[in-house]
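K.L.:
Okay, sequence plus prediction incoming.
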Amino acid sequence: MRGLLATSGAAAIILAFATQNLLGGVIAGMSLQISKPYKVGDWLRVGEDFAEVMEINWRSTRLRTNDAIYLDIPNNEIVRQTIINLHYPQQLHAMRIVVGVEYSAPPNKVKDALLQATLQAEWVQKEPPPRVFLKDFGDFAIYYEIKFWMLSHENYNNVCDAIRTNIWYKFKRQNITIPFPIRTLEINRKTITKPQELHNQTKAILEGEPLFSCLTGDQVDHLIRGSRTVRFGRGERIIEQGAEGASMFVLLHGAAAVSVSQNGSMIRVSSLRMGDCFGEMSLLTGEKRTATVRAEEDCEVIEIAKPAMAAVLRDAPECVTQLSELLAARKMETEGLPKDLAQSAAEETKAREYRATFLRRLRSVFEL
């Protein structure tokens, strides 16, 4: 009798659990039918799985992955999870890919290459346009994240394959490297001279600039050796109007825009290209920057600072007088008095005053 009672009790417990699971599944199924968080044909992310909804019944939801693997998830389990419906409220949704790139590659160059590779991939939507973000600085690579938009998640593997394939070929053509996980021992030694090609390029530009026409070849060489090469990314300000400045710049690569602030608005006044010099008035006279120069492309410039210029002028004091005359002539031109026209006595007096003023400034700035 006791054995019969014990068996009956165990059967009742098993039946209770089974009934509980069954009722829980039915109730969950009813909840899904009423709230309709997803429908047949939607793509869901459940946990780490991406899958298409194939069937919804009172007991379970049946899903199919991109690998044609079916997942039969009881409704009372699926309602306990965070469900991401990639097709709600519309099929258009964004996905992301992370790519590691060597540290020596300029970020804007990498971003442009990644963007072009993504736009050329099939199934990537043109609107909204893809975007590329610098995500993190890793141990051996800079990580970039590509955000792109697609319609059916059924093509996700194909899209990722197309983007990554395009990236490989794009990087090969532009000499951008995806690094291995390595450690590099870098020994820094002081460089006495700049690479010869860069040095020669800078020298040719400076010798063609009237401000430096009074310098000998050796003096120009000395000026370049005392300068430094600086990179600016697209959109960065190289100099800013109103800021203190004690250097000038030679644009070696890239393009930049010159703007001035008027009545609270920035007015573009000119453009700078390879070989152009700018910022010389602040270097030579100590005046604040009179305009803002912003990089329109990734730019590489040579910055000539006050100490290097002072060392050259101390060796060539005759240049101070020539520089004062050039600066005075530029000042007269900005006031609408071209230097090649005959000047009245009043204009000649003003020119002499400007020459004297600039001569005093030069001697004061460079402590000559």
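P.N.:
Now that the structure is in, tell me what you want to look at. Numbers count the residues shown, from 1 in each chain.
K.L.:
okay, CA-based contacts and neighbour counts for the rest of this
P.N.:
Noted.
K.L.:
in the longest helix along the chain, what counts as buried?
P.N.:
Of all segments of type helix in the chain, defined using DSSP state H, the longest is helix 2-35. Buried positions in helix 2-35, judged by neighbour count with 16 or more other C-alpha atoms under 10 Å: 22, 24-32.
K.L.:
now the residues you listed in CSV, with distance to residue 13?
P.N.:
CSV is the format used below for the buried residues of helix 2-35 (distance: C-alpha to C-alpha, whole Å):
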residue, distance to residue 13
22, 14
24, 16
25, 18
26, 20
27, 21
28, 22
29, 24
30, 25
31, 26
32, 28
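K.L.:
Kindly indicate which of these lies nearest residue 322.
P.N.:
Nearest to residue 322 among the buried residues of helix 2-35: residue 32, at 86.4 Å, using C-alpha to C-alpha.
K.L.:
Contacts only, for that closest one.
P.N.:
For residue 32, the contacting residues are residue 75, by C-alpha atoms under 8 Å, 6 or more residues apart in numbering.
K.L.:
Same check on residue 328?
P.N.:
If you count contacts by C-alpha under 8 Å, 6+ apart, then residue 328 has 351, 354-355, 358 around it.
K.L.:
Check it against this one:
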Amino acid sequence: MNPTDRGMLFGLGVLLLDFLAWRFLKLSQEWARFGIRLTLFLLLSYVLWTAQISPFHVAPWADQPIRHLLAQGLEILWWLQAAQISATILGRIVLPSELHRERLFQDILRAIVFVTAAVAAVGYVLELPLGGLLATSGAMAIIVGLAVQSTLSDVFSGVVLNATQPFQVGDTVTIADIQGRVIDRTWRATTLLNNRGNFVQVPNSAAAKANIVNLSRPPQIHGVTVLIHISPTIRPSVVISALEDAVRSTTEVLVNPKPVITATGIHRKFIEYEILAYVASADKKVATQNEIIDQAHRHLNAHGICLGQEQQGGEFAGEPERLLRHIDMFKSLSAEQIAQLAGAAIRRTFSAGEMIYDVSPDCPDDQRALFIVASGVAVLLAPRDGRDIELRRLAPGDAVGRSSILTGVSAGIRLRALSSASIVRLNKNAITPLLQEFPELAKTMLNDLLEFQSREAEILREITDHETAKEGVFQKLLEGLRRLHGVAHK
């Protein structure tokens, strides 16, 4: 066997190895696969040149048909391999890094490279006249274009979408009335993963004509919209004030951009209000929207606006009994006992920024009190290293000082009005007669207090010894209650 025939056989063997590597070698690193295929391509080039077979010249064995066709086949396959390697390298060099996951631009680049390689193979290997070939291919392109007109519309729309970049793979978008996360972009369509876990393919031509809302950009600002219908008998300024308090009570809402409350329209049966707020992450949108709705319900009630009722009577406004009923440790009290406490309640109004509650652990017993937010927003603070750290925000019905008024155990926390706030204060002396008259209430109220403390201990820091058994904590608080209120031992 002469060197030329041996070189052809080696070349076929290299091509077989390259096919096996492409078909069966599943490496996690893309560059590892590319390195193997590049090595095989260089080996193929070396074999062909040593066998005196040049892809830039026609095979010289026209009088030996089998050898001639085999040599031409190897030369054409060399051009295709060169196109494959070149497309991969150019894809990394020419395309920006953000487009590496976009299949459309990669496919366009590969198509250009492979067409160029095919034309070169026809010219160098087959020595066919390129002028006639290009004229024939142009006529065929017109015929094929008419046959696949809708597909071409999707293709060119996809090129426009990739050039303008209204979204990228991984973004959450709304295209017309379809919302989802962009999973893939091809020549024909954009694939979305909707909130039901289904893949939705949107043709590129339809996406190019539709309104596109990119919910992932800007990356740290995401809008949350809530629409509320309120009876037209309520003055809009009162409703807007309540909704502003509701937004202030929602901790995940960004201060900048500033939330906007708008009365969008007035109708015979209702006035429509829109709350537009912003959060820092798309993952927080649903939870924040739910919290805004919950806070809106509470603040509207606190302003005397009961949703779905023509007669407006606030849940908290002017009704201390209902306000006290929302405090966990009072839920076991009878209506008469609640009324007795409500009669001793003191109501005060605080301006935004004014300090409402500032109790240290060594607070005198006669100054201990329970502070309940009746309307507005207050912020709970903990002094740390010379500055106040925000723990949480209090809305109507929230209270601070449970442990202090009941057991004399308090933490160093502060309560400051975030907006104009109405506060109901219940002093220690108001609860002492009730506990002395009904001693059995003490344990019930302490159990309710412990249940609340177990949920809020990490935030309020009012119970700091987490290693102590619940019974031990109960006995400690019970001793404090007996000392503070003079309840007889049983």
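P.N.:
Nice, thanks for sending it over. This structure is a prediction, so every number in the text was calculated from the model and none was measured.
K.L.:
And the TM-score between these chains?
P.N.:
For this chain pair, the superposition-based TM-score is 0.40 by TM-score structural alignment, normalised by the length of the first structure; 172 aligned residues with a C-alpha RMSD of 3.3 Å.
K.L.:
one step back: which ones among the contacts of residue 328 of the first structure are found in helices?
P.N.:
Cross-referencing the contacts of residue 328 of the first structure against helices under DSSP H gives 351, 354-355, 358.
K.L.:
ok, and the closest non-adjacent residue to residue 380 of the second structure?
P.N.:
Sequence neighbours aside, residue 415 is the residue nearest to residue 380 of the second structure in space, at 4.7 Å (criterion: C-alpha to C-alpha, 6 or more residues apart in numbering).
K.L.:
Could you report the neighbour count for the one you found?
P.N.:
Other residues lying near residue 415 of the second structure total 25 when counted by other C-alpha atoms under 10 Å.
K.L.:
Could you verify that it is part of a strand?
P.N.:
Yes - according to DSSP: H, G, I helix; E, B strand; the rest coil, the state of residue 415 of the second structure is that of a strand.
K.L.:
Pretty sure it sits against residue 373.
P.N.:
No - taking C-alpha atoms under 8 Å as the definition, residue 415 of the second structure is not a contact partner of residue 373, at 10.4 Å.
K.L.:
got the contact list for the residue nearest to residue 380 of the second structure?
P.N.:
Listed by C-alpha under 8 Å, 6+ apart, the contact partners of residue 415 of the second structure are 355-358, 378-381.
K.L.:
In ChimeraX, select just the buried ones from those residues.
P.N.:
Selection of the buried residues among the contacts of residue 415 of the second structure in ChimeraX, burial being defined by 16+ other C-alpha under 10 Å:
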select :356,357,378,379,380,381
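K.L.:
Serialize the contacts of residue 415 of the second structure to CSV and add fields for secondary structure and distance to residue 277 of the second structure.
P.N.:
Converted to CSV, the contacts of residue 415 of the second structure look like this (DSSP: H, G, I helix; E, B strand; the rest coil; distance: C-alpha to C-alpha, whole Å):
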residue, secondary structure, distance to residue 277 of the second structure
355, strand, 27
356, strand, 27
357, strand, 29
358, strand, 31
378, strand, 19
379, strand, 19
380, strand, 22
381, strand, 24
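K.L.:
roughly how far apart are the residue nearest to residue 380 of the second structure and residue 119 of the second structure?
P.N.:
Here residue 415 of the second structure is placed at a distance of 79 Å from residue 119 of the second structure (C-alpha to C-alpha, to the nearest Å).
K.L.:
Name the nearest residue to residue 223 of the first structure, ignoring sequence neighbours.
P.N.:
Residue 223 of the first structure sits nearest to residue 308 (C-alpha to C-alpha, 6+ apart), 5.7 Å away.
K.L.:
Residue 219 is in contact with that neighbour, correct?
P.N.:
No - applying C-alpha under 8 Å as the test, residue 308 of the first structure and residue 219 come out as separate, 10.3 Å apart.
K.L.:
how about the strands in the stretch 201-350 of the first structure?
P.N.:
If you assign secondary structure with DSSP state E, counting those that start in this stretch, the strands in the stretch 201-350 of the first structure sit at 228-232, 237-239, 247-253, 256-262, 265-272, 277-278, 292-295, 299-305.
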